[in-house]
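A.B. asks: Okay, sequence plus prediction incoming.
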Amino acid sequence: MRKTFKTNSALHRFMMTIVFLAVAAIVTSACGQEAGNGKLIITATTGMITDVVQQVGGEYVEASGLMGAGIDPHLYKASQGDVKKLDDADVVFYNGLHLEGKMAEMFEELEQRKPTVAVSKYLTEEQLHAAPDQGAGMHDPHIWFNVKLWISATEVIRDTLIEKDPSHADYYKEHAAAYIKELEKLDAYAKEQMALIPEASRILVTAHDAFGYFGEAYGLTVTGLQGMNTMSEYGSKDVSKLRDFLVEKKIKAVFIESSVPKKSIESVIEGARKLGHEVTIGGELFSDAMGDAGTVEGTYIGMVKHNVDTIVAALK
């Protein structure tokens, strides 16, 4: 009888250990990776958002982005690896306004389990541009091209980090304030540089219509071959229309984009040439993606400065 009791006790302890480990695993999973190294694990979609998270979160976040240099977010589909990054994250940041159109259902599902935040959420209807070619009630998602609007995105990220990790609130506030000062300098720089272009030459022609906010903020007329979303197809009528626009306005330079195949804009250049009007490529702009990691253009501020300097050099 005594022997049976000992055996049952040992079995009981073994079973309790298994239950404890199972519960611990569930709790660890529910808490995300935050408990592992004291850092918030952040997954963002575009490089522009990832950069701001790193600037504001500093040493208290571990941020990774899904979309690297040259990646078009309009066409992006999440891989198995991306799904794991999203599942493992404590917080997910995305642009919103249907920029990441193929991931919309995924964000809705994630919102049920963890903070899944659109950095555009503080922007008002008055601040946003309508996107009639995308459907009723749709907006232009390229908000990062107006630096003032990107300050709003920075504030969303700051407030979300504070809410998730209030013990480091002062740190996030201080880093956000310092970064916003740099953004204000960038905004002033863009305005000063664009003023160097003769008014008649302030026409920006690109592969797709991503620079509407940029044009409004810094005084340029903007047009693109494709619509605001690169999922929209362009045809011969679009090419002819843009070709005629270049000839009529005597535009000498157009721009390719790092995330859009340049063959689209090359067909317009060739069409203008056949009409006796020479147009050159003024340079490559970063539109829906930043430059390579580790380069100046691989940061938001560096990307915007590159675009400004490239545009001014070609049009001035």
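C.D. replies: It's in.

A.B. asks: For the rest of this, base every contact and every neighbour count on C-alpha atoms.
C.D. replies: Will do.

A.B. asks: Show me what the strand or helix carrying Gly224 is packed against.
C.D. replies: Using DSSP states H and E, Gly224 sits in strand 221-226. Applying 3 or more C-alpha pairs under 8 Å, 6 or more residues apart in numbering; DSSP states H and E, we find strand 221-226 packed against strand 203-208, helix 212-218, helix 236-249.

A.B. asks: Of those, which is nearest Gly271?
C.D. replies: Nearest to Gly271, of all these, is helix 236-249, at 6.1 Å by C-alpha to C-alpha.

A.B. asks: here comes the other one, which I'd like you to weigh against the first:
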Amino acid sequence: MRFSRRVFMTVAAAILAAPVCAAEKLNVVATTGMIADAARQVGGDLVDVRGLMGPGVDPHAYRQTRTDIVAMTRADLVLWHGLYLEAQMEDFFHDLEGKRRVVAVAEGLPKDALKGHDDYADKFDPHVWMDPALWSQVVTEVRDSLIELQPESKAAFEANAAVHLEEIAKLATYSDEAMSTVPNEARVLLTAHDAFGYFGTAYGFEVLGIQGISTQSEAGLNRISELVDMLVERKVSAIFVESSVSDRNIRALIEGAAAKGHEVKIGGELFSDAMGVDGTYEGTYVGMIDHNITVIADALGGEVPTRGMQGKLSAGS
């Protein structure tokens, strides 16, 4: 069949006038809320992100469900933390690597920037999100993973990442300023498990956890007794509970100190291995760390805005 020049030009004009189809959204699955937030911030409208572990979920003990397995085997990209954080899922991820694009976003961090693991000689402390400077490198890894998968969207991913990294830089500045107001003698941070080691290094705090780096570590009676004696001897006034760890051991410390005539209060609840409720400011990485910094500084005698660096923290945070 031959087309007249008039018909050909009409068809060509229609093709040129038609809108260019946007790149198809990438289906991304992330283990922790922190990684899911990074993927959403960098991916923007070009990604659909599903986070497996919601508020209050402990990644050290988490095991994939059937629904998780289906989601990950159908995903374009699976992002997990690594550094033995998702200890119960590692074998699954290594098996999945042969079928899907799977990236452990914290494994590429410089080893000289990482802290050793208390329980495993060949492992590292995975809680790198507690230092915004380290977490920025993880965000960059998320950006590069998205670009590798969808290179035609490189400019958008880079622009989104630049905006988010600037937000994290402002968070780091606020954190430095807030922590500098805490008196030196009060710089002891005691929590349910040892998730704040990078925080301690970044801001000059002595950090103590009742349990070790993993919540799977057991806190024995000797450990509780030693910490009670420390609280009394050093007159520590506040200790902290965590949103993803039982407060049973924290209560035992408070009762033990009280039995020796020393009052210790709960300084507040901190987000350690999981963020706040989805859809809230504390349900983002920036809001999570803003909350922690503000709560810690306020409880230990520092000077901080009541509602955090941007005035966005929920009342009572």
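C.D. replies: Sure, I can see it. Here the structure is a predicted model, which means the values were calculated and not measured.

A.B. asks: Once you drop chain neighbours, what's closest to the residue positioned nearest the centre of the first structure?
C.D. replies: Geometric centre of the first structure, nearest residue: Thr46, 3.5 Å, by C-alpha atoms, centre = their mean. Of all residues not flanking Thr46 of the first structure in the chain, Met67 sits nearest, at 5.1 Å (C-alpha to C-alpha, 6 or more residues apart in numbering).

A.B. asks: which bit of the second structure covers the strand holding Gly224 of the first structure?
C.D. replies: Residues 206-211 of the second structure are matched to strand 221-226 of the first structure when aligned by TM-score structural alignment.

A.B. asks: Same question for stretch 294-303 of the first structure.
C.D. replies: Going by TM-score structural alignment: stretch 294-303 of the first structure matches residues 279-288.

A.B. asks: can you give me how far the matching stretch is from the chain middle?
C.D. replies: With C-alpha atoms, centre = their mean, to the nearest Å as the basis, stretch 279-288 of the second structure stands 10 Å off its chain's centre.

A.B. asks: Show me the contact partners of that stretch.
C.D. replies: 33-34, 37-38, 55, 167-168, 171, 271, 275-278, 290-291, 312-314 (C-alpha atoms under 8 Å, 6 or more residues apart in numbering).

A.B. asks: Only the buried subset of these, as a PyMOL command please.
C.D. replies: Selecting the buried subset of the contacts of stretch 279-288 of the second structure in PyMOL, with 16 or more other C-alpha atoms under 10 Å as the burial test, is done by:
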select buried, resi 33+34+37+38+55+168+171+271+275+276+290+291+313
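
A.B. asks: From the contacts of stretch 279-288 of the second structure, which land in strands?
C.D. replies: Residues of the contacts of stretch 279-288 of the second structure located in strands (DSSP state E): none.

A.B. asks: Return the subset of the contacts of stretch 279-288 of the second structure lying in helices.
C.D. replies: If you go by DSSP state H, those have 33-34, 37-38, 167-168, 171, 290-291 in helices.

A.B. asks: is it possible to export those to CSV including distance to Val138 of the second structure?
C.D. replies: Shown next, in CSV, are these (distance: C-alpha to C-alpha, whole Å):
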residue, distance to Val138 of the second structure
Gly33, 13
Met34, 10
Asp37, 12
Ala38, 8
Glu167, 14
Ile168, 12
Leu171, 16
Asp290, 18
His291, 20
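
A.B. asks: before we move on, the earlier item: and the residue nearest to the centre of the first structure, what pairs with it in the second structure?
C.D. replies: Per TM-score structural alignment, Thr46 of the first structure is aligned with Thr32.

A.B. asks: surely that match meets Gly276?
C.D. replies: No: if you go by C-alpha atoms under 8 Å, Thr32 of the second structure and Gly276 don't touch, sitting 11.8 Å apart.

A.B. asks: whereabouts in the first structure does stretch 80-95 of the second structure align?
C.D. replies: Using TM-score structural alignment, stretch 80-95 of the second structure pairs with 94-109 in the first structure.

A.B. asks: residues in contact with the matching stretch?
C.D. replies: Contacts for stretch 94-109 of the first structure (C-alpha under 8 Å, 6+ apart): 44-46, 49, 73-78, 116-121, 138-142, 229.

A.B. asks: Which strands and helices lie in contact with the helix or strand in which Ala159 of the second structure is found?
C.D. replies: Using DSSP H and E, Ala159 of the second structure falls within helix 154-180. If you count contacts as 3+ C-alpha pairs under 8 Å, 6+ apart, helix 154-180 of the second structure packs onto helix 33-43, helix 132-149, helix 197-203, helix 285-299.

A.B. asks: want to throw those into a markdown table with distance to Ser243 of the second structure?
C.D. replies: Shown next, in a markdown table, are those (distance: least, C-alpha to C-alpha, whole Å):
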| stretch | distance to Ser243 of the second structure |
| --- | --- |
| helix 33-43 | 13 |
| helix 132-149 | 20 |
| helix 197-203 | 17 |
| helix 285-299 | 11 |
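
A.B. asks: among those, which is nearest Pro183 of the second structure?
C.D. replies: That would be helix 285-299 among those, by C-alpha to C-alpha, at 9.5 Å.
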